[in-house]
Structure formats: C-alpha cells, structure tokens
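Participant: got a structure for you, letters missing:
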C-alpha cells in the first residue's frame, strides 16, 4: 500500500495536492481504480497530461472539472511520478514541480523520531478510528442504495427502469458512539410518482445522535447535568458546530414516561412480607406545594427490596393512599405481614380498609423528632440517648421498663408534652418484637425509604427546575430504578424469610416452634 505524500509537498504543488490538503488522501484509491472503466482512467490521464494545458492555473481549471475519484487517482499518479523524478535527479521545467521535489527530498532527509509524541499518537488513532467509521458507514449507505435501485454502481439501467444516483447531500455530523463522523447521505432521482421515496434506514433524516449517545445524555441528565448545560457537552463531544437544544433533551425524556406507564401496571407475582411507605417532598418546583410522591417499597420472599409504587398524591390524605394500595392489590399484591411508616400518614386508615390483616409499625425516627419538638434544645442530647435506649432493648418487657424510666425523667423535668408524645400509640411502636430479630434494624424506622431517596433528593436539589409534577415523577422514577440494584437486602437470608412467610411465630425476635413441631421432634 502506498504512503501519503509528505506534508511539505503541498506548498508548491498544483491543484491536485491542494485537493488533498482539504481532504486527506484516500489510501485505497489505487484499489478503487480497478472499478473504473479503462476509458474512465484514460480520461483522467488525458485531462492531466493534455499537451495544450498550461502549467499552474491551467491545471487548476482542468482539475476542477474532475470528480473526487478522478482527483484522487490523478493525485496518486502525480505523487509517484514526482517521487521517481526526485530519486532519479532528472531536471524539470515546472517550478511548482521543482518546489515539490525539493520538499520531498527535504522530507526524506529528516531523521525519523524514535518515539512520536503521545498527543500525536492519540490524535492519529482517533483520526484513524473516525475515518474507518466514516468509510464503513458510506459503504453501508452505498449498498443500501444498490439494493433500493436493484443494480450496482456504474451499471447502466434499462429503459424500463427508473431512478438513478444523484450525488450526495450536504455533509452531516453523526455521532457514532461518542465520535463525530461527517458523512454525506446519497440521493436518488427520477423515481416514478407512485414509487416509495428513498429513506435510509441506516442514517435516518435529521438524526445526529446514535442510540448509545442518546443513552449517554439521558444518563448525564440523571446524574445532574441540567438541560441548559447540554449544549456545551454536545459541542465537546461532537464538534464546535454541533448544537443541541433543551427541547431535544425533553424529547429524550418521553421515553421515561412510556417506561413509567408500563412499570406502574406490571403484575406483582412475588410474595412480600413487609412494605415501607412514605410521602417524599422533593422541593423541585412541584405544584401545588402540599403534593408529593407516595412511595411504597416491598421486601420479597428472597429478602431483596423492590420499588412497588410511586404515585403523585397527598401525604396526609387517606384516599390518596387507599388509591395506591388498591392499585397494588389489583396488580397481585397480597396482604403484607407488616407495614412500616410515619405516624402522620393517612396510610394507616387506608391499610385498615384495603389490607385489614396487615399489622402496623410506626417509625421511631419520627417519634424522636416529635419528642424533640416538645423540649428545650438543651435537653436534645439526653432525649435522643434515652429514646435510643428504649427502642434498642432486646425484649419488649425491657423496652417498656426503659420507657417508664424515661417518662418519670420527663415528668421530673416538667416536660409533660414530651411524655404524652412518648405514650401516644405505644403499641404500634413495639410491633417489631413479634418479628425476627434479624429484621429489627429494617423495621423500627422508615430508613429503607429515607436512605433510598437521599440520592434522589440530592439529584433534585441540584436541579430545581421542574415545573410540572409529571416531569419530576419520571425523573425520580428513573433515578430510583437505577439505585434499586444497590439496595441492601434484609438480614437473615432466605431461611428466616421462609419461616416468616410460612406462618412461624416469633417472640422478642426469637422463633418459637409450634406444639405440633415440638411433638414431632
């Protein structure tokens, strides 16, 4: 395979090499020349070697009439001819050729560097990759045109046939992966009026982004890149003149809306021992202000957590929660053994209506916050420590003893409102003692949801630009769906979950065999 002319030869050479200066020499031109007819090649040589053609500008005018394959073939022949002249030392009268020969000799005399700079190597590799991608894409487009017309290039069409190639359209920057590649789509003319026009399936009209690049921009949006920042990112990836409007990103998010619509009606075939529920306020421009996302997370029989529902609603509204729970029941969710959540939710009345056998466990973190709200700030460290000692007791009896001690301490310090807060709804705060001790860390608080949505809140706090509730919903859904794979499973493994779902009884977190099991043993 021939090598390209030295860059110094471009300075004094004629239009042939000026063409190469704009478009790099196609190293496979000599291979493509075999596809040209003999008369085609004779025409190239005749144009370049015309005896009446003057040097300099005369050659330019002649070469401007030639097609790109003709110019490449002529350039290859010119270069090798000049190389032979330079090596043989034969004189020539053409000043441009003399300058070119001098440049070739000077280039040949330069010592080869031991190791080219890393930047040049990297640039060369990227250029080679882009050029290879461009050629492959153009060849695929050429084959697509051949199949559409039913005949290969340079084959004469029959009189009854319609349609012929009509050059190429304007160059388009297309992202292949993250590489901007400039290609020209072929055009076809003279088709019958009733014929289907040619539209490339490989390079659709108005398409600039590959599927991989579209997924990349969607991922960047989920990671915190705002719509207005996409223009700069798009130019960085695809070139200086590339443009990408915010509306393009909004169109990409339409895919999330369709994914959410399919996800929210999917059937629930697994068994779920526990559910956690909470209302999440995102502070991302949702309207009205008291609306939020009603979220339900379930624990499957294998111990892994799963996002079950995410709907727009009102946190304290019983009917909003009842609608969410009815939807879960219609999709196949059986009554969970235990539901965990904040006491201020309208969830509990909705649970009694939809799943009356499900037991309730209130969140201890919310109870601590409610108690702190009733005491002076100087007592906060003591209240936090004493309440933690209460709910971390290893048995229900010990928990109630510590509770009584805390109540006496609060009353002695005149904090009667805080004491009433601790007493209120006590039974719903100690339900977890009737479930496996391995699961207590997951059941005493609503942290399974709080920890999940910590990343969601971080993301939405960075971009407080949502003006429609639905857009915020789709965004949070995609973030939560991505984070779901990293959620911590329940302690105890499959064995504990199998016992629990099989109807086993637990007292203070310890499995208690049934009388029939004891007698059988």
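Facilitator: Nice, I can see it. Bear in mind the structure is a predicted one, so any value in this text is a computation, not a measurement.

Participant: Only C-alpha atoms from now on, for both contacts and neighbour counts.
Facilitator: Noted.

Participant: Now the element after the helix or strand harbouring residue 329, going C-ward?
Facilitator: Element membership of residue 329 [criterion: DSSP states H and E] is helix 318-330. Sequence-wise, the next helix or strand downstream of helix 318-330 (DSSP H and E) is strand 338-341.

Participant: Any idea how far that following strand is from the middle of the chain?
Facilitator: On the basis of CA atoms, centre = their mean, to the nearest Å, strand 338-341 is displaced by 33 Å from the centre of the chain it belongs to.

Participant: Going by residue numbers, what spans are helices in the stretch 351-500 of the chain?
Facilitator: 364-372, 380-391, 396-412, 416-423, 440-443, 447-462, 469-483, 493-501 (DSSP state H, counting those that start in this stretch).

Participant: Please compare the first structure with the one that follows:
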C-alpha cells in the first residue's frame, strides 16, 4: 500500500496514509467491476478503437497495450465502452472486447474506426457483421510520410489530403486516381497499398456534418494522450490492478463530462443517422 500511496502522491499531488489508500482501493476495485459489467446502449453510431502503451510491473516492467473503445451514441454523446490490458495490441483481444460489448446489450453499431491493425476487420465482422469499417486517414498519411523521402513528404501528404477532404466520394476517388498517377513511378509500393485498401472512403457514405469526426481516430487518440499525460508522472504502475483502477477513474470522469455533450456535427446528422439505423433492421 505504501507504493500505491507514493504513486497517488506523484500523480495527483496528494498524500494519503497506507490505511486510507487501502480503503480507497477497495472502493475502486468495486468501481472497476461495476464499470465492466454495466449495461451499454442498444445502438451506437460509431465506435473508435485504439490502443495506447503504459508501463506496468509483472516481475519486470514493460509497456503494455491498453485497448480502449469509445462510442458515440445516437444523441451524439460519447462514452468509453470497455477496455483491456494485454502485452501487445491484437485483433484477438479486440474480438473478445467486442463480444463483451454485445453481451452487455449493444446490438447495432453503424461504423468502426481504427488505425488499420492487421486482422481487425475480420474480428469486427465476426461480432458485428453489418457494421462498416473506416481506416484512419491520418494514420495512412503518417505511414505515407514514413515511406517517402523527407523532401517529398510535405507535397505527397498534401496531395493525399485531397482524397479524404473532397466534396463527395466520387471526387475523393478521382483525387486518389490523380494521386496514384502522379506518384506511381516514384513510390509504387505506396500507391499499390492505397489502391488495394477498400476502407478509405467508407466515411463518405455517412452524413456530411460528421465526416471530419469519422475519417480518423483523432477523437480517441486525443483522449489517450490525456491518459498518458497523467501516467508520465510515474515511471510504472506496481501491478495491473493499480493500472486498472487508474484507468477506470479516468474513463468514468470522461463519461460524466461528455454524457450530455453532443459531438461536433452529430446534432445536424441525427435524422439521417436514425434512418441509417432503420435501414439496417
């Protein structure tokens, strides 16, 4: 308990006695259990999935993948749905988490957004076969930047922006065709990977007011950065239980803050989104 008391003091600037920490720990353990067993909404417009790495001790210290899923409800409010800690990010863990989400009451999800982890689409389709999938266009741009010369980065990334910032899907596909024609000789592998990716344009089939919210994982990445800002005050968590208690306290705070706030664009898209849910039935 002394180590946990020190952890709390370093992270939050408050000192508590080991006995106080022991009492707090019992309450937090109940919060973790309740968080993971609470019922979820029947329908979510979209779910963002992403993993962030945090140091935790299991005999030795290593950074492990905290898998986090954030959903947007029909009214545009946001909610952390579930999470899991594992040594590395994997589609298998995501499949288990999505099974848990379904068991807790979620029957319909229109769209999943992630960074394109290998196997993730199959994992999603096994649990939610009618859901659509969008690969993060910002991640695609970053990947492109890493595969080209520094002198070409600014130009090629600016060209790629026109693919996901067009007026409609037809214009976006035309922009990709132009992009590929321009760069196919210099960077054939980059062009080939984009041509073979069927999940770049999914967001165009959703209402225009929410396009900027759903063509990338920026929403969940910014949340993960906030979590890491706190964890960086401490080199490691003494064990997984301590990490989970910290995570759930952050998730509950997030859920309370955004329970009544409509995410940008979703108020304007509400009637169209309701129609999309109805068409899925």
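Facilitator: Looks like it arrived, so ask away. Since the structure is predicted, the reported quantities are computational estimates derived from the model, not experimental observations.

Participant: Quick TM-score on the pair, please.
Facilitator: TM-score for the superposed chains, counting by TM-score structural alignment, normalised by the length of structure 2: 0.85, backed by 272 aligned residues with a CA RMSD of 2.9 Å.

Participant: rewinding a little: outside of the helix holding residue 329 of structure 1 itself, list whatever touches it.
Facilitator: Residues from elsewhere that reach helix 318-330 of structure 1, judged by CA atoms under 8 Å, 6 or more residues apart in numbering: 268, 294, 308-309, 311, 313-315, 345-351, 353-354.

Participant: how about the helices of the stretch 351-500 of structure 1 in a markdown table, adding distance to residue 221 of structure 1 and mean neighbour count?
Facilitator: A markdown table is the format used below for the helices of the stretch 351-500 of structure 1 (distance: least, CA to CA, whole Å; neighbours: other CA atoms under 10 Å):
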| stretch | distance to residue 221 of structure 1 | mean neighbour count |
| --- | --- | --- |
| helix 364-372 | 33 | 18 |
| helix 380-391 | 39 | 16 |
| helix 396-412 | 47 | 16 |
| helix 416-423 | 43 | 17 |
| helix 440-443 | 32 | 20 |
| helix 447-462 | 10 | 17 |
| helix 469-483 | 9 | 18 |
| helix 493-501 | 36 | 16 |
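
Participant: Please convert those to TSV, extending it with distance to residue 165 of structure 1.
Facilitator: Below are the helices of the stretch 351-500 of structure 1 laid out as TSV (distance: least, CA to CA, whole Å):
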stretch	distance to residue 165 of structure 1
helix 364-372	73
helix 380-391	80
helix 396-412	85
helix 416-423	83
helix 440-443	68
helix 447-462	51
helix 469-483	46
helix 493-501	66
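
Participant: for these, which one sits closest to residue 246 of structure 1?
Facilitator: helix 469-483 (14.0 Å; CA to CA).

Participant: After alignment, which residue of structure 1 pairs with residue 178 of structure 2?
Facilitator: Matched by TM-score structural alignment, residue 178 of structure 2 corresponds to residue 405 in structure 1.

Participant: residues touching that match, list them.
Facilitator: So residue 405 of structure 1 contacts nothing (CA under 8 Å, 6+ apart).

Participant: which of the residues in the helix or strand hosting residue 123 of structure 2 are buried?
Facilitator: Using DSSP H and E, residue 123 of structure 2 maps to helix 120-127. By 16 or more other CA atoms under 10 Å, the buried positions in helix 120-127 of structure 2 come out as 120-121, 123-124, 127.

Participant: got it, and stretch 274-281 of structure 2?
Facilitator: For stretch 274-281 of structure 2, burial by neighbour count (16+ other CA under 10 Å) applies to residue 277.

Participant: ok, residue 304 of structure 1 - contacts?
Facilitator: With the criterion set at CA under 8 Å, 6+ apart, residue 304 of structure 1 makes contact with 487-490.

Participant: Of the residues you listed, which ones are shared with structure 2?
Facilitator: Shared with structure 2 under both residues aligned by TM-score structural alignment, their matches' CA atoms under 8 Å, the contacts from the contacts of residue 304 of structure 1 are 487-490.

Participant: For stretch 251-263 of structure 1, buried residues please.
Facilitator: 253, 256-257, 260.

Participant: picking that back up, among the kept ones among the contacts of residue 304 of structure 1, which one has the most neighbours?
Facilitator: residue 490 (21 neighbours; other CA atoms under 10 Å).

Participant: What are the boundaries of the strands in structure 1?
Facilitator: 164-168, 172-176, 179-183, 186-189, 272-280, 291-300, 305-314, 338-341, 359-362, 505-507, 510-512 (DSSP state E).
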